[in-house]
Every structure is written in structure tokens, then in C-alpha cells.
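Novice: Based on what follows, work out the 3D shape:
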Amino acid sequence: MVATTAVTAALILLAGCGGDDKKSESGTDTGNNNQSTTSATPSTPTAPSFDPPKAFAPAAAYPAIEEKGQSSLDEAQMGIAGQVALVGNWAGLKGHDVANPTNRWTVKSAEAETTQVYDASKPMAVKVDGKDVAVVAYAQGDKGNGTQKPAGLVVIHWVDVLTGKKIAEVSAKVSTMEGTGDNGGPNIKTQAFDPETGQVAIGVTTAGSVMTGTYQTVYADPKTQKSTIVPGMNPAAVHGGVVAGAKGKQEERAADGTVLLVDGASGKVTKQVPLKQAYLNPLGGGAQHAYFYGKKYTNYDAGTSTEAIFAVNLSTGAVTQTAPTVPQESDITTECFADQASAVVCMSKSIRSGPEELIGFDDATGKKVWGFSSKSASRVVPRVTAAFHGVVYAQTEAQPVLLDAKTGEDLPSGSSSASPSSSDSPSSGDTPSSGDSPSDSNSPAGNESPGNGDMGLFDGKARSPEAVSPYGGVYKQLPTGTDYGSTVKVDSICIFLKPTA
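Specialist: Reported below is the predicted structural model:
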């Protein structure tokens, strides 16, 4: 656990950020006529870093441009890997180096005209061979060519964020699309990743399976560039090549909810842990445990049931069970955040009334070590947005807050202006100068994000980051009404938060 004491700086959070396998090409797909604005050797300066960051100042705002053909369900997703802010959607992934505005790139989700993209995962930050790498998964439909039948695919890209080049690509065939029409492609439902190796596990539903809740898990490894498909499983965690997921009918009268431990490389089930739940939903995972929410009926006709959060050891299959104090009703959902150190924090929240309960787990044991709920007399339950190296980043109605991931205690914060001061505003090394601004040859065209670090898009409201690295944080802000011409519309804004302590 990373120490989280003696924090004195202010937290200033401002609106923004917003198998068939094939090896990737050595080059990168880019948004400027397939020409990258990056160089093989990343240029200086390097962004300031703190591990973990405990205070922020606004430094840049990156507009996510609405793509042609984009639906209301295709909003951009934000992330950060190393010192590169990430903006992704079904059309591809964009990177903005926060220390070098000229280093920006685009990697398209697909090139072939016969490929249709249906969905994209949130960008994931990992390390591969010591490099900061962004991972994104796409649900695609290959319409077929020649004698090949149409097929549903999960395609995963690993991108070196400093160069904008794909270092690996894996394509896994998950379903056929023949006779299913345009809506027959796979849908991404869950995602899990190992930040230490870049291995991922993507849970998808496929044509004909959405109503029955049948899942497939696609495991992929950037080192081997191979994929494995595990039928009937919805993943919660992946670490060191081991995938943990849930299997079962997911029906009120069922009692077959089971956790599977799977060797990712071979797809072989190594352990089955029958929890006998009617519903068993993956919540997330740390390095040692996968976490699931389970519910079963003790008397279905009377409507009585029990529920628990189950922590399942990824090596032994041993189970630790924790009962939440707030029952999970129809409008309450639970989500877990691993801090990539030794803590996992789970939040239950109501769609109508907001956060209801926080529970902190020691990932080494899978046991609850702290928690409080909306019934607690002295504390407000914040909405957790991220966790990183011992710190929980969260939002209350009044302000962003920090919690110690190990104890749940509030971390001290000072007070500061929400608006960037002269010291917080991007310097000449952070903000495009006249020489850094896009020229005619690389200015945005069509769906390319215009500008870099346009703080005029920031709405001035303080918020908690949705993704964090030692180099800062990002989160998504809704548009402020600023568009770039009649043919270019802003979907959302990615705000980068520079770490100051």
C-alpha cells in the first residue's frame, strides 16, 4: 500500500476530459491524412509527476469531436496513460501529450470498408516492456469479402502513447452475423485488465444472446498477440494470465451462479467455485482477488433474499464474503475500483439518490477493512470516480474529496480557487504557441479534434478525475456550447488536471 499521510496541498479538480489473430503493422493510423504529428523519439519537456497525485490544477481542455454517423450512445470515453490524455470512441483513439502539445495522434478503430464498428471500451492504461501503453477494445462486424462469411469480432489495440504507434493488435471472432442484420454484432459489456502486463479480458454478448444474458470472454495478451475465447463467462478480473469471471443463468429462480478461474492462454477452466447465486455480477478485481455481487432468494414466493460481495482469490479460489449494509434494490448498482496497490473500494449507488455505501477491502486478504453508508450519522457518502496507489478520488455535491484507500479516512486538503491562476495556467511548454498551433498541413479536418488545450471550453466547475496517473488526471465535461464551424460539433470535453502535489 502506498503511504497516504501528511497531505497538505489542495485538490483542485476542474471540469473536462472530458481465435483469429493478426499482428499489427509497424506504423500508426493517424487523423491527419494518415500522417502522425509524433516522432519516434518523444520530445521534452516531461510533465511533472507525483505518485500518487494529491492535488491538481487545470492545464488543458481537449474537445472530442462528434464523428459522422455517431449516435447518442457513442459518446467519447476519457483516460490517461503516463503523460498522455486519451479520448476514445467507436471511431478510434486520440492521444494528447500533456507536456508536448505538438505530440498528438489518432489510431483508427478500423480501416477496411467492409468493417463496421459497433462499440468501444473505455481506454485502459497499462505497462508493456516498461512503456506506457493504452489499450482499447472494439466490437466490430466484418461484413465478409470473397468467400468469407460475415462475422462478429472483438479487436484489441495496444498503443505506445508517446509515439502513437500500435505495438500489438489481436482480432477474435466471437459470432457469425449471417441473417442477423445490422444489429447482429457483439456488444461490449465488461472489461478487465492487468496494468502490469497489458493482458485484457473483454466480456461481450453476441447476436442472439442478449436476451438470455449469455456472455463470452475474450482474453488477449500483447506479448503473444494471441486471443482465447471462454464461452458463457462474464469477466471480473485478469492478473498474471489468470481470468476470473461469473457464469450462471442470471434468473430469480436460479441458484447456479458460479465463479470460474481460467488459464487465459489456453482457455482451460482450472477452478469452479459454486456460489449458488441467482444473480452473480462481476464488479472488478485487484492483483489477488476478483470481486462479485451475488444475490439469492431464500424464499422466492415471500420475496426474501440474501446478498453479498464475494472476494475470490485468483490463485486458490478461496472465498471471502461481505454483506453490504444497504440492500441492493432494483435501482442500486455496485462498482469496484482497484487502486493498483493493495486496496479495492466498492461503491453502491442509487440511480435516483446517488451514492449509498462505500466498502474498502484489503486485496491481500479479500476482507472488508472499512466502510460507511448513507445511514452513517457523521459522514456523507461521496461518489467514487477513481482510485490510484492508495488514494480514492471522489466527488460530493459540494466539492471533490480524497480518501485513504487503506483506511477510508478523509485526506487533508487546502482551499484554492477553482479557476486556474497564473501559476496553474499552462505555460509556454504546456500551451500551444503560434509555432505549436496546427498549420494548414495538419489543421483539423472533418472529425479531427481542433486545437490543443483550449481552456476556453472549461466550464469552471470543480470535479474529481475519472482516471489518474502519476502525471495527472482527466475527466469528461459536457460541451459548453462552443462548436468549431457548422460541420464540426463538440461531443464532450476532456479536461486534463496537472498534479501539483
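Novice: contacts and neighbour counts: CA atoms only from here.
Specialist: Will do.
Novice: is it true that T304 touches K295?
Specialist: No. Counting by C-alpha atoms under 8 Å, T304 sits too far from K295 to count as a contact (10.5 Å).
Novice: Which one's more surrounded, the two?
Specialist: When neighbours are counted by other C-alpha atoms under 10 Å, T304 and K295 differ, and K295 comes out ahead with 22 against 10.
Novice: Could you say which helix or strand holds the more buried one?
Specialist: K295 is located in strand 289-299, with elements delineated by DSSP states H and E.
Novice: Can you give me the distance of T270 to L261?
Specialist: Separation of T270 from L261 (C-alpha to C-alpha, to the nearest Å): 6 Å.
Novice: Between the two, which has more neighbouring residues?
Specialist: L261 (28 against 14).
Novice: List the residues that contact the residue nearest the centre of the chain.
Specialist: Nearest to the geometric centre of the chain sits K122, at 4.2 Å (C-alpha atoms, centre = their mean). Counting by C-alpha atoms under 8 Å, 6 or more residues apart in numbering, K122 makes contact with 77-79, 88, 136-137.
Novice: before we move on, back to that, so which elements touch the strand holding K295?
Specialist: Under the contact definition 3 or more C-alpha pairs under 8 Å, 6 or more residues apart in numbering; DSSP states H and E, strand 289-299 sits against strand 234-239, strand 268-277, strand 279-285, strand 304-313.
Novice: Just name the most buried of those strands.
Specialist: Among the helices and strands packed on strand 289-299, strand 234-239 has the highest mean neighbour count (mean count of other C-alpha atoms under 10 Å), at a mean of 31.
Novice: How about residues contacting that one?
Specialist: By C-alpha under 8 Å, 6+ apart, the residues outside strand 234-239 that reach it are 190-194, 199-204, 215-217, 243-247, 282-292, 314.
Novice: Next, the angle from the following helix or strand past that strand to strand 289-299.
Specialist: Downstream of strand 234-239, the first helix or strand assigned by DSSP H and E is strand 242-247. Calculated by axes from the mean of the first three to the mean of the last three C-alpha atoms, to 10 degrees, strand 242-247 forms an angle of 20 degrees with strand 289-299.
Novice: Next SSE downstream of strand 242-247?
Specialist: Next in sequence after strand 242-247, counting helices and strands by DSSP H and E, comes strand 257-263.
Novice: what does that next one contact?
Specialist: The list of residues contacting strand 257-263 from outside it, by C-alpha under 8 Å, 6+ apart, reads 233, 241-250, 268-280, 294, 314, 317.
Novice: again, but for stretch 187-203
Specialist: 118-121, 124-128, 133, 135, 137-139, 204-206, 215-222, 233-241, 243, 284-285, 287, 340.
Novice: how far does stretch 447-460 stretch from start to finish?
Specialist: In stretch 447-460, first residue to last residue: 26 Å (C-alpha to C-alpha).
Novice: And it, what's buried?
Specialist: The neighbour-count check on stretch 447-460 (16 or more other C-alpha atoms under 10 Å) flags 447-455, 457-460 as buried.
Novice: let's see this one next to it:
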Amino acid sequence: MLRPLVAVTAAAVLLAGCSGGDDKKSDSPPGGDGTNASSSSTPTPTVAEPQSFDPPKAFSVVAAVAEARPDGPTELDGGKAGMVGKTTLYANRNGLAGIGIEGGPSWQVPAKEIASTKVEAYSRPMSVQLDGKEVIAMAYTQNVEAGGTQKAHGQVVFQWIEPVEGKVLSTVSVDLGPVTSPGNTAAGLASTTYDATTGQLAVGVGISANGDAKKHDVVTVFADPTTKKGMAIPGIEAAGVLDGTVVGAKGESGEGSKAMSIVVADGTTGAIRKNTPVPTMNYLHVEGTGGKHAYLSGSGSVKDGKYDTDYLHSMYAVDLASGALTETKLQRTEDGSFGFTCFSDHVTSLVCNGSGDRTADGKDITEILAFDDATGKKSWGYTSVSGSRVVPSVTAVYNGYIYGKAETLPAVLDAKTGQDVPVPTPTPAPSTGQTPTDGTSPTDGTSPTDGATPTDGTSPTDGSTPAPGSGTWGDLSLVYGDPVSPEAVSKYGSVYTLGAAGKSPGSEKILVVQKAIA
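Specialist: Model (predicted):
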């Protein structure tokens, strides 16, 4: 997954619409003692300081990289993009790779230290503070294979990584064996939450029985990068964490279930401080966490006459500091499958897309709704049938701006008001089929834009069939299709991913990098 690089003058192509030191290397494995994994040994090229906009309104594509597939079976939707400061990131089961938005040496931090350990799932790269500096946080669920008379068992590994050189600043490993039955292993990440100020993480982990009895379906695991300690809390799915306090969902969801509750726990000891039942809800889902609140959605069936059934829906916001709960009742539906996908900037807002319940003419209803994280209450929202506007599909929220896609083009909205944010008119790409570099001389995408030789001795790709992970920095021939809304944003730019099939056979995904331009 380590990326071959070339020193280039990055080519800039506007997305249509878009509305809406030194290279250091360590041979030691990643750990909590300040070691790092691997870094290219080439000298750092001289690059211009990227502009910053906080938050950015529009972006310009500058690079694309074909990312290698990880070890093991191919995932249906593998690979997660991220961006922390000036560093673009790509995570999969192999680990995390990073490179500055202007190019330069890349680095890679592996997900595991022992080859026989199997990585089951991984988080999206998260931006948190550690000792007053912005760092990357990652979480992995792993399974340690059976040995001798010992059965296999699961664990969760957390890493906090310096973004420029990939230096591992802290690690925490939590064994799930003490809170699960022998032979049970870790499955996927049911939820991932973080405290942006302290860097603390709390994740919900699904448990696989593997033919044995199972005590719990889910376990919450808390980790603190400063103390380097963790705790497994059984039977809870994490919904939020703040300064050692964890909020989560408890109980087994299902039609007719009346045992759902929202709990507040001490992350360092696992002790339950508060348990609030929600008996009207058959299902309770973790939706995300803000800076001050954890959010969960509930749905429950209720008889409407003798035979018909309607479904109640509510969003619960839990104050992470006090444990106070605020309920926002949402519109009833005739279909219990109505669900939400939510995003938070950990500053001002949680923004959700809802979908499900069909109208009389058979169309699905889509919805967008936002919550003010200062109060935990709904601030605005509309549906595809109640409003005169298109409901955008949200992909990211950053510092008060919503980034999403409305029909065919990206859109940017104000998270506090829901109004469209005016953005610059994009400059169309030249009609010659060539891609301009810096406005002086064109390139056809078959060689590095400044004629430089690749720094690691590899040949630049021509965009036809590059080997896995061999996309060169600035290889815009890998970009295709309609403009795509960003998956992760910083004040310097954004990233998104494309499927690699047909463009880069053998690769997992194509990571597209964009500079902020307005």
C-alpha cells in the first residue's frame, strides 16, 4: 500500500459545480514509544504551501492514486479516505497510508504487528487533539488465532499518529476475552466515536460466536491515548465519549422488544452511572456524536386501528457532560425500515439523511435534518415530499458546512441554517483532451508533469493498467465520471474515492485528492 511518488507540479482541474522536515524512517514496529512503521527514504521535495479556507467552499483536483488491495479476501466496499490538516489518508485492513496534499514522501503504519493476527475491521481516519496538536486516530478490530489449547480471541487496537511523518505517538490494545465467551471473536465496528479535545476513543464492536455460546452481541471499548489504558464494557454500543464518560445503547433490538435503554458509563472503570429506559422503542440505533452530545435514533411499532401498524421515530440527544437526555419526536411512518445516516463536525452540528417509507405513488421518501449540538435539538430539515428543494446525499460535515451531492452535482450547505452556500463558478477543462499543470505547459497525463524521475525508481503510470498501488502523485488520468462530493475535508482540501475496476485493475480504490480553492 506504500505509494510510489514522483516530484511534480500538481495539475489543477476544477470540479464542475462543487456547489454545494525531513523524511525519517524507523525499522521498529508501531508502538506507544514513539516508533513508526515505514516511510520512503527519498529527500523531501520543495513544495509550495497550500492555501487554506476554514471552511472551504470549493475544490480543485490535484492528484489521484490507485491504492493496492489489502491482504485477505476482497471487501465489497473496502478502503476509507481521510484528511487531517495537510495530510491525505487512505485506510484498509493493511493499515494507514498518508501523504501531504502537495506530494512529498509518503508513510505507512501497519494495522498489526504479528502476521498471524487477522484484521477484521477498521475505522475511518479521525482528526483529534493530543497534547494540543492535531493528530490522526485509528481503531482496528483484530482476531488472534488459536494456539495450543487456547481458543481464538478478539482484540481492539487503537493508534494515534502524527500526520506529517506517520510517527506513532500512542497505542492501546484491549483484549476482549475477559468480557466474551471462550472462542468468541471480534467482528465489525458497530460504531466509532471520539472526543476531539482529548483524543479519547470509544468504539462498539460486534461479537462473533463461532459455534460457541455468546454472552453479548456487542461490546464497547474505550481507550485513552494519554494514560495508554483501555476498558471493555459488555452489552453496550458506543454512541459518544467525552473526558472519560461514555454514552451508549443497551438492549437487544427487535420487533416487540421493550428492553432498550440509553446508558452513561465511566470509560476507565466500565461502571454504569445512569440507565434510562426507552420502552416505546423496539429498535435503538447509534447515529453519531458531536462535541457535546451523543445521538441515537429509536423506532417502535404502534397499532393504528385493528390491523394496521405505524412506526414512531425519535432522535435522542444525550448531554455527554451531564447525562441529560433530549428527545426530538419525528414524523410517523407506515414502514419500520426508515433509517438515518448521520455526520458531525464535532463543533456545531449533526446532520442526517433519512430514507425509507414509500409515498402513495410508490416512491421512497428521503429527508435531511440537522441538530444544533449546543442544545441537542433539531434546528432545520425537509423531505423530498415536503420541500421544494432537492434533498442532498450528505458525505461530510466540516466546521459548519455540509458537503453532499444533489442529483448530479456536489452541493455545499450551511449546517446551521440549511441554506445553500454561494460558491465560485468553476473553470471548464480545456477541450484539447490535455490537462493543464500550472497554466503554462500542458501534459497528457503519461509522465510526471515536471519531467522528474520517480523518487523510488519506479516508472510513472500512463493510466492504462497500473499495478496495484502504483498510481503516481498527480496522475489525473485515473479520475473519471461526474464530480464527487468529498468524503473527508480539512481547511486545505478534501479527498474522495472511486472504484478502480476498469481504470486500474488489481487496485482496491482510487483516492482522489483536491485542494481547497475558495
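Novice: follow-up on the earlier one: now the helices and strands packed on strand 289-299 of structure 1 in a markdown table, please, with extra columns for distance to A386 of structure 1.
Specialist: Converted to a markdown table, these look like this (distance: least, C-alpha to C-alpha, whole Å):
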| stretch | distance to A386 of structure 1 |
| --- | --- |
| strand 234-239 | 17 |
| strand 268-277 | 29 |
| strand 279-285 | 13 |
| strand 304-313 | 20 |
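Novice: Nearest to L162 of structure 1, out of these?
Specialist: L162 of structure 1 sits nearest to strand 234-239 of all those, at 24.9 Å, using C-alpha to C-alpha.
Novice: Which part of structure 2 matches that closest one?
Specialist: Per TM-score structural alignment, the counterpart of strand 234-239 of structure 1 in structure 2 is residues 237-242.
Novice: next one: stretch 258-267 of structure 1
Specialist: Stretch 258-267 of structure 1 covers residues 261-270 of structure 2 once aligned (TM-score structural alignment).
Novice: do the same with stretch 80-87 of structure 1
Specialist: Across structure 2, the stretch matching stretch 80-87 of structure 1 (TM-score structural alignment) is residues 83-90.
Novice: What are the contacting residues of the matching stretch?
Specialist: 79-82, 96-101, 125-127, 134-136, 163-164, 488-495, 511, 513.
Novice: what about burial for these, which qualify?
Specialist: Among the contacts of stretch 83-90 of structure 2, the ones that count as buried by 16+ other C-alpha under 10 Å are 79-82, 96-101, 125-127, 134-136, 163-164, 488-495, 511, 513.
Novice: quick one: which of those sit in strands?
Specialist: Using DSSP state E, the members of those that fall within strands are 80-82, 96-100, 126-127, 134-136, 488-490, 493-495, 511, 513.
Novice: Show me which parts of stretch 344-359 of structure 2 are buried, residue by residue.
Specialist: Residues of stretch 344-359 of structure 2 classed as buried by neighbour count (16+ other C-alpha under 10 Å): 344-357.
Novice: check which helix or strand covers the alignment partner in structure 1 of A411 of structure 2.
Specialist: By TM-score structural alignment, A411 of structure 2 lines up with V401 in structure 1. Assigned by DSSP H and E, V401 of structure 1 falls within strand 400-404.
Novice: That strand packs against which elements?
Specialist: Contacts defined by 3+ C-alpha pairs under 8 Å, 6+ apart place strand 400-404 of structure 1 against strand 391-395.
Novice: how close does the alignment partner in structure 2 of Y62 of structure 1 sit to V513 of structure 2?
Specialist: Counting by TM-score structural alignment, Y62 of structure 1 lines up with V65 in structure 2. V65 of structure 2 sits 8 Å away from V513 of structure 2 when distances are taken as C-alpha to C-alpha.
Novice: Equivalent analysis for S344 of structure 2, please.
Specialist: Distance of S344 of structure 2 to V513 of structure 2, computed by C-alpha to C-alpha: 22 Å.
Novice: go on, G188 of structure 2?
Specialist: To V513 of structure 2, G188 of structure 2 is 28 Å away according to C-alpha to C-alpha.
Novice: Repeat that for S490 of structure 2.
Specialist: 12 Å.
Novice: and what of V421 of structure 2?
Specialist: For V421 of structure 2, the distance to V513 of structure 2 - C-alpha to C-alpha - is 22 Å.
Novice: Y480 of structure 2 too?
Specialist: From Y480 of structure 2 to V513 of structure 2 the distance is 13 Å (C-alpha to C-alpha).
Novice: Could you say which helix or strand holds A57 of structure 1?
Specialist: Using DSSP H and E, A57 of structure 1 sits within strand 56-65.
Novice: starting at the chain centroid, how far to that strand?
Specialist: For strand 56-65 of structure 1, the separation from the chain centroid amounts to 18 Å (computed by C-alpha atoms, centre = their mean, to the nearest Å).
Novice: How about stretch 108-125 of structure 2?
Specialist: 16 Å.
Novice: now the end-to-end length of it.
Specialist: Using C-alpha to C-alpha, the end-to-end distance of stretch 108-125 of structure 2 comes to 13 Å.
Novice: Please tell me which residues of structure 1 it aligns onto.
Specialist: Aligned by TM-score structural alignment, stretch 108-125 of structure 2 falls on residues 106-123 of structure 1.
Novice: Tell me where structure 1 has helices.
Specialist: Remark: no helices are assigned in structure 1 by DSSP state H.
Novice: Run through the residues that contact the residue nearest to K54 of structure 1 when sequence neighbours are not counted.
Specialist: Leaving aside its sequence neighbours, K54 of structure 1 sits nearest to A501 (C-alpha to C-alpha, 6 or more residues apart in numbering; 5.5 Å). Residues in contact with A501 of structure 1 (C-alpha under 8 Å, 6+ apart) are 9, 50, 53-56.
Novice: Name the member of those with the most neighbours.
Specialist: K54 (26 neighbours).
Novice: Tell me how far it lies from A398 of structure 1.
Specialist: Counting by C-alpha to C-alpha, the gap from K54 of structure 1 to A398 of structure 1 is 18 Å.
Novice: Check P438 of structure 1 too.
Specialist: 38 Å.
Novice: Mind checking which of those two has more residues around it?
Specialist: Using other C-alpha under 10 Å as the criterion, P438 of structure 1 and A398 rank with P438 on top: 18 against 9.
Novice: contacting residues for the more buried one?
Specialist: So P438 of structure 1 contacts 444, 451 (C-alpha under 8 Å, 6+ apart).
Novice: What's the match for it in structure 2?
Specialist: In structure 2, P438 of structure 1 lines up with T455, judged by TM-score structural alignment.
Novice: still on that earlier bit, now do the shared contacts for T270 and L261 of structure 1.
Specialist: Residues touching both T270 of structure 1 and L261 (C-alpha under 8 Å, 6+ apart): there are none.
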